[in-house]
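Chemist: give me the fold of what follows.
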Amino acid sequence: MAWLNYFCSSSQKPKVGIIVGIIGGFIILLLFSSLLFFLCKGRRKGYKGEVFVDVAGEVDRRIAFGQLKRFAWRELQLATDSFSEKNILGQGGFGKVYKGVLSDNTKIAVKRLTDFESPGGDAAFQREVEMISVAVHRNLLRLIGFCTTPTERLLVYPFMENLSVAYRLRELKPGEPVLDWPTRKRIALGAARGLEYLHEHCNPKIIHRDVKAANVLLDEDFEAVVGDFGLAKLVDVRRTNVTTQVRGTMGHIAPEYLSTGKSSERTDVFGYGIMLLELVTGQRAIDFSRLEEEDDVLLLDHVKKLEREKKLDAIVDQNLNENYNIEEVEAMIQVALLCTQASPEERPAMSEVVRMLEGEGLAERWEEWQHVEVTRRQEYERLQRRFEWGEDSLYNQDAIELSGGR
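Modeler: Reported below is the predicted structural model:
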């Protein structure tokens, strides 16, 4: 019996050895494969770094300011196909914007700046980028990262699938859908909330200085995303205004900013009001073709005239094919006219604009404005009559004196 037990145990030892050997070999093979994979990956990364960092003076510091990425020049050059003309999304006073695709297939928009302070501009640019990177809101365009070289400044943003409000209003390709009225209302409210955040929740507050339909972008769900505020005037909260070079687009610039160069939150409110009129009418802020109809070149004057004549249907974008609520249209026009008053002090703050768009306080504010406007118009007409009468009176007095005594 003992002999039998010994024989059985002895016969199992070779089997156990074979199993242990197979398992050990598999583990060694797995470790070797993993090591080979990481070595190849490391080499690929090293090669990629050598390709990207090829601009004299460029620093390959990939992460800066929290999650904000510092891109290499070569990386953006490859993403945009060497900044090809075919990839241009738009162009403005600050530079051109290019569509790009990163190596991981992420779609981006790259703004290549043409106006920056130099020398010493790099430090100032990075400080500004750091400030802007903390302005995070669902209705503000998020800054992904930036790139600086001795001769270049670039800002990198996510690509907006539905481009801009201006594109959707006036540059649609055949077959692309027109913005319906509910979407336009949502865009108006979203843009207002984005500007409210810049003005009232950022420290220091940020003034956009170029609010218009072309700078209100649309994501995949057609939600409004205010863009280009990264190039805006950063205003210290201890100052009421700052004199600077006037930036913006004619037809959207507030009169006091154009005449004095002093910008404030209320200059943005004026631009926002013009943007509302673009949403309602589908037209440009300045349109010289209206001269052919002996009409006003400025969209604001054109709308004011039709509003006084109670021709609201003539104001609305014809592409809507009468698929809109006339009461909602009237409310949006009223908000726009309140935002575009000549005096900046009389324009509402963006927080008030948000409330009015949500249906709170508009009726009272509009009635008050109407009373002021009627009074002003009557005073203007009275002064005009007085001026004309004064000229006639002076002319008659001269005639009496020249005629001598009777």
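Chemist: please make it C-alpha for all contacts and neighbour counts, starting now.
Modeler: Fine.
Chemist: could I get the full set of strands for the stretch 201-350 of the chain?
Modeler: 205-207, 216-218, 224-226, 233-235, 242-243, 262-263 (DSSP state E, counting those that start in this stretch).
Chemist: wait, a strand at Y98?
Modeler: Yes - according to DSSP: H, G, I helix; E, B strand; the rest coil, Y98 belongs to a strand.
Chemist: wait, isn't it in contact with L89?
Modeler: Yes - using C-alpha atoms under 8 Å, Y98 is in contact with L89, at 5.4 Å.
Chemist: in terms of neighbours, single out the busier of the two.
Modeler: Under the neighbour definition other C-alpha atoms under 10 Å, Y98 and L89 were set side by side, and Y98 has more, 25 against 17.
Chemist: which non-adjacent residue is nearest the more buried one?
Modeler: Counting by C-alpha to C-alpha, 6 or more residues apart in numbering, Y98 lies nearest to I88, which is 4.4 Å off, once chain neighbours are set aside.
Chemist: test my guess that the one you found contacts G100.
Modeler: No - shown here, I88 and G100 do not form a contact pair, counting by C-alpha under 8 Å, at 9.4 Å.
Chemist: I'd like the strands of the stretch 201-350 of the chain as CSV, with distance to E309 appended.
Modeler: Supplementary listing: the strands of the stretch 201-350 of the chain in CSV, determined by distance: least, C-alpha to C-alpha, whole Å:
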stretch, distance to E309
strand 205-207, 35
strand 216-218, 30
strand 224-226, 32
strand 233-235, 38
strand 242-243, 39
strand 262-263, 33
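Chemist: need the ones you listed in CSV with mean neighbour count and distance to S82, can you?
Modeler: Listed next are the strands of the stretch 201-350 of the chain as CSV, based on neighbours: other C-alpha atoms under 10 Å; distance: least, C-alpha to C-alpha, whole Å:
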stretch, mean neighbour count, distance to S82
strand 205-207, 24, 32
strand 216-218, 26, 24
strand 224-226, 27, 27
strand 233-235, 19, 30
strand 242-243, 12, 37
strand 262-263, 22, 37
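Chemist: who wins for proximity to A79 among the ones you listed?
Modeler: Each of the strands of the stretch 201-350 of the chain was scored for nearness to A79 using C-alpha to C-alpha, and the closest is strand 216-218 (21.2 Å).
Chemist: other residues contacting the closest one?
Modeler: In this structure, residues lying in contact with strand 216-218 by C-alpha atoms under 8 Å, 6 or more residues apart in numbering are M160, E161, N162, L163, S164, V165, A166, A191, A224, V225, V226, G227.
Chemist: now with 6 Å?
Modeler: Under the criterion C-alpha atoms under 6 Å, 6 or more residues apart in numbering, residues N162, L163, S164, V165, A224, V225, V226, G227 lie in contact with strand 216-218.
Chemist: could you do stretch 331-350 as well?
Modeler: Counting by C-alpha under 6 Å, 6+ apart, stretch 331-350 makes contact with E196, R266, V269, F270, G273, L276, all of which sit outside it.
Chemist: which of those residues fall within helices?
Modeler: Counted as lying in helices by DSSP state H, out of the contacts of stretch 331-350, are E196, R266, V269, F270, G273, L276.
Chemist: and this one, so I can compare the two:
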Amino acid sequence: MKGCITDAFRGLLCYRKSSVPEDATIPPTHTKIKIYSYKELSFATDNFNTVNLVGQGGFGCVYKGRLKDETLIAVKVLSIDSSQGLTEFFNEIEAVSSLSHDNLVRLYGCCVEKKHRILVYDYAENNSIAHTLFSKTSKPSIELSWEKRAQICMGIAQGLAFLHEEAIPRIVHRDIKPGNILLSRDFVPKISDFGLAKLLSPEMTHISTRIAGTLGYLAPEYARGAQLTRKADIYSFGILLLEIVNGRRNVDTKLPKKDRYLLEKTWFLVEHNQLTNWVNSIGIEIDTKTACNFIKIGLMCTQDTARLRPSMSKVVEMMKSEMEIDIQNLARPMIVSDFMDLCGGGTQYTTTVTNTDHLSTYSLLSTQSTLAKCQFEI
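Modeler: Model (predicted):
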């Protein structure tokens, strides 16, 4: 049923979800970001024609557009109720638009005309990694060589390191996954979708918040205790790194259970000294040593204990190094496949965290007394 929604219905759904009170909104006069009129963006997208619908997620629908000066743009119609004040909205948008890095999608400006909340981004001509590597068609539209994959992995690491350690204020993305990594014409990776991002002031180490993310990329401690730190992004990056190197999703329910979960499969190969042979069988001409190092870095990033995961700047350093990565002291993560089977691998969800005195089959980790109930978004 889910896969049968027509493009027209999806477009209508995106439009309706974006409804907010009809009162006119006037942007603050001091704002530094470019303000687009709704008429201008409607013209650019051919009245938000579903033919131009290039993506959608929990926070909005994205349309390809072309301005009068021929500039290609990505127009994101936010699915919000606008409970957030206008000043707060502009403050957050200004914080994001002020960031400049080769591996971040550039935010051009926004539209806040009447009921509309729309963001305007640079357009990535090669879509997302999810589209490129995991196309639903029998064969992806673009074949990514090992050289391109390695460059993409490095670019994502550098972009995330910038968000965590250099951006002011510091930013935790909260939903690093293939669909949120866009590719430019030259296959430069661009981290996108800051709809889930929370801003960290320098004096803060974590933010307690409602859990939001994508199952399979969600760090175990984040799902368990709703404590948001940069280490949660690092876990997600580790999973993404394994996916890009291997060219497969981290959860593939069509495979036998022993091969279904990429993280568990990778640990099995490491423990049985089969990693090198497996890398050589991926199906593309590959730099075996570098690919094995990237996989080992992915395992370091996905340690159960958050403090044992390296910082993103350390990850970049290791990825640039030609030294072989040593993972002898790494501990294999707890098996989460039963939880993944229960919740439906790869499903986007939010969770409500409550305290309980007893263990539950819904617990993410059976040794914890915290209950994480899955609430699926259809």
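Chemist: quick check: the gap between whatever residue of the second structure lines up with the residue nearest to Y98 of the first structure and F9 of the second structure.
Modeler: Taking TM-score structural alignment, the alignment pairs I88 of the first structure with L53 from the second structure. Counting by C-alpha to C-alpha, to the nearest Å, the gap between L53 of the second structure and F9 of the second structure amounts to 12 Å.
Chemist: who has more neighbours out of these two?
Modeler: When L53 of the second structure and F9 are compared on other C-alpha under 10 Å, the one with more neighbours turns out to be L53, at 21 against 11.
Chemist: check contacts around I33 of the second structure.
Modeler: Counting by C-alpha under 6 Å, 6+ apart, I33 of the second structure touches G109.
Chemist: ok, the equivalent of A224 of the first structure over in the second structure - contacts?
Modeler: With TM-score structural alignment as the matching criterion, the partner of A224 of the first structure in the second structure is P189. In this structure, P189 of the second structure makes contact with N103, I152, G155, L182, L183, judged by C-alpha under 6 Å, 6+ apart.
Chemist: excluding sequence neighbours, find me the nearest residue to P189 of the second structure.
Modeler: L183 (4.7 Å).
Chemist: what range in the first structure matches stretch 225-237 of the second structure?
Modeler: Counting by TM-score structural alignment, stretch 225-237 of the second structure corresponds to residues 260-272.
Chemist: what residues does that stretch touch?
Modeler: Around stretch 260-272 of the first structure, the neighbours that count as contacts under C-alpha under 6 Å, 6+ apart are 207, 209, 211, 241-244, 246, 252, 254, 257, 339-340, 344.
Chemist: one step back: filter the contacts of stretch 331-350 of the first structure down to just the buried residues.
Modeler: Among the contacts of stretch 331-350 of the first structure, those classed as buried by 16 or more other C-alpha atoms under 10 Å are E196, R266, V269, F270, G273, L276.
Chemist: and those residues, which is closest to L394 of the first structure?
Modeler: Distances from those to L394 of the first structure were compared by C-alpha to C-alpha; the smallest belongs to F270, at 41.6 Å.
Chemist: now that closest one: closest residue in space, sequence neighbours ignored.
Modeler: Distances taken as C-alpha to C-alpha, 6+ apart place T340 nearest to F270 of the first structure, at 4.7 Å, with adjacent residues excluded.
Chemist: residues near the one you found, how many?
Modeler: Neighbourhood size, T340 of the first structure [other C-alpha under 10 Å]: 25.
Chemist: ok, now L13 of the second structure?
Modeler: Taking other C-alpha under 10 Å as the neighbour definition, L13 of the second structure ends up with a count of 14.
Chemist: the one 3 residues further on now?
Modeler: In terms of burial, R16 of the second structure registers 12 neighbours under the definition other C-alpha under 10 Å.
Chemist: which residue lines up with N329 of the second structure in the first structure?
Modeler: When the two structures are superposed using TM-score structural alignment, N329 of the second structure falls opposite H371 in the first structure.
Chemist: now do the contacts for its match.
Modeler: H371 of the first structure makes contact with no residue under the criterion C-alpha under 6 Å, 6+ apart.
Chemist: and it, what element?
Modeler: Under DSSP states H and E, the secondary-structure element containing H371 of the first structure is helix 362-403.
Chemist: and if you look at V77 of the second structure?
Modeler: Secondary-structure assignment from DSSP H and E places V77 of the second structure in strand 72-78.
Chemist: quick revisit: out of the ones in helices among the contacts of stretch 331-350 of the first structure, which is nearest to E322 of the first structure?
Modeler: When these are compared for distance to E322 of the first structure (C-alpha to C-alpha), L276 wins out at 18.0 Å.
Chemist: what's near enough to touch that closest one?
Modeler: Applying C-alpha under 6 Å, 6+ apart to L276 of the first structure gives the contacts A336.
Chemist: what number of residues lie near the counterpart of E75 of the first structure in the second structure?
Modeler: In the second structure, the residue matched to E75 of the first structure (TM-score structural alignment) is E40. Other residues within reach of E40 of the second structure by the criterion other C-alpha under 10 Å amount to 14.
Chemist: how about the helices of the stretch 51-200 of the second structure, start to end?
Modeler: Using DSSP state H, counting those that start in this stretch, the helices found in the stretch 51-200 of the second structure span residues 86-97, 129-133, 146-165.
Chemist: show me which residues of stretch 198-216 of the first structure are buried.
Modeler: Judged by neighbour count (16+ other C-alpha under 10 Å), stretch 198-216 of the first structure contains these buried residues: 198-199, 202, 204-216.
Chemist: scratch that, stretch 155-162 of the first structure is what I was asking about
Modeler: Neighbour-count burial for stretch 155-162 of the first structure, counted by 16+ other C-alpha under 10 Å, picks out L155, V156, Y157, P158, F159, M160.
Chemist: what's the answer for stretch 74-81 of the second structure, then?
Modeler: A74, V75, K76, V77, L78, S79, I80.
Chemist: what lines up with the first one in the first structure?
Modeler: Alignment note (TM-score structural alignment): A74 of the second structure maps to A109 of the first structure.
Chemist: in the second structure, what stretch matches stretch 124-137 of the first structure?
Modeler: Here stretch 124-137 of the first structure aligns to the second structure at residues 88-101, judged by TM-score structural alignment.
Chemist: and K96 of the first structure, what is it in contact with?
Modeler: Contact analysis of K96 of the first structure by C-alpha under 6 Å, 6+ apart lists G90, K111, R112.
Chemist: okay, those in TSV with distance to D301 of the first structure next?
Modeler: TSV is the format used below for the contacts of K96 of the first structure (distance: C-alpha to C-alpha, whole Å):
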residue	distance to D301 of the first structure
G90	28
K111	33
R112	35
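Chemist: having no further points to raise, I will conclude here.
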